[in-house]
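In: Okay, structure incoming, though there's no sequence with it:
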């Protein structure tokens, strides 16, 4: 039983899971909307929203913290300079998950995750 367990394992090792979340966060920052499976989208939501909250200060330390998580210069710049200032007056809830379909190959529930 997973009562009060903190995160979804997604069938991956911890390093694979962190790489997956990092790459999906880069993708959502670049395109602002991606389609993925529902559990991945729900796990990504917390990851991206914490990054946006940290980036909202907009100072040099925000750049350092976001770059440490993403390891991508263009996405870090876009997140700190363009995306985070849009949510300066908002207390969380920066992403939206919309359930879309059931994937034909393995019947996995799919969902769009987008920046609000």
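Out: On my side now, so go ahead. All values derive from a computational prediction rather than experimental measurement. Numbering: from 1, shown residues only.
In: C-alpha only now, for contacts and for neighbours.
Out: Will do.
In: in the chain, which spans are helices?
Out: 14-31, 38-55, 60-70, 73-78, 84-86 (DSSP state H).
In: Let me know the angle separating the third one from helix 38-55.
Out: With axes from the mean of the first three to the mean of the last three C-alpha atoms, to 10 degrees applied, the angle from helix 60-70 to helix 38-55 works out at 160 degrees.
In: same question, the first one
Out: The directions of helix 14-31 and helix 38-55 differ by 70 degrees, with the same axes, to 10 degrees as the criterion.
In: another structure for you, compare them:
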């Protein structure tokens, strides 16, 4: 029987599993969403939701507890100042897991885990401004190509002259 066995072991020793979950939680807090295997996402969900509960408390003790778990001051700051504040009205269920299908190399089921409350991932914001940046950088990007082509042309001519002289 499987009574009282809630911890997903992920085929790792406890120290390795703790480090894995800490790194996944830090990445989730920093990037707002991450793409990982379904088993890791399901193991990360209760871990991350307990951290948000600590963030909602907002006390010094809660902050130190989160810091001992995550070990990154800047990540704990984002957790307490942004994620916990946005989730203050929510009682639970701070994360969402979306299944993505199978990974091509080993057919492992993949999933995307993200925060439920209105957090726009940083990766989504970049393409919105990318066409403006590409238009501004287009002339600058073409100039080095022309210079490189101009440098190659004399080298080719010199090689042809050497080949002709050798004959």
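Out: That came through, no problem. Being a predicted model, the structure only gives us computed values, none of them experimental.
In: tell me the most buried of the helices of structure 1?
Out: helix 38-55 (a mean of 19; mean count of other C-alpha atoms under 10 Å).
In: before we move on, back to that, quick one: which of the helices of structure 1 is nearest residue 111 of structure 1?
Out: helix 38-55 (5.2 Å; C-alpha to C-alpha).
In: residues in contact with that closest one?
Out: Residues outside helix 38-55 of structure 1 that contact it (C-alpha atoms under 8 Å, 6 or more residues apart in numbering) are 7-8, 10, 21, 24-25, 62-63, 65-66, 79-80, 83-84, 92-95, 97, 99, 108-113.
In: can you tell which of the helices of structure 1 is closest to residue 104 of structure 1?
Out: Of the helices of structure 1, nearest to residue 104 of structure 1 by C-alpha to C-alpha is helix 38-55, at 14.5 Å.
In: The closest one vs structure 2 - mean distance after superposition?
Out: Helix 38-55 of structure 1, aligned to structure 2 and superposed, deviates on average by 0.4 Å (mean C-alpha distance after the TM-score superposition for structure 1).
In: residues near residue 112 of structure 1, how many?
Out: Residue 112 of structure 1 sits with 17 neighbouring residues when counted by other C-alpha atoms under 10 Å.
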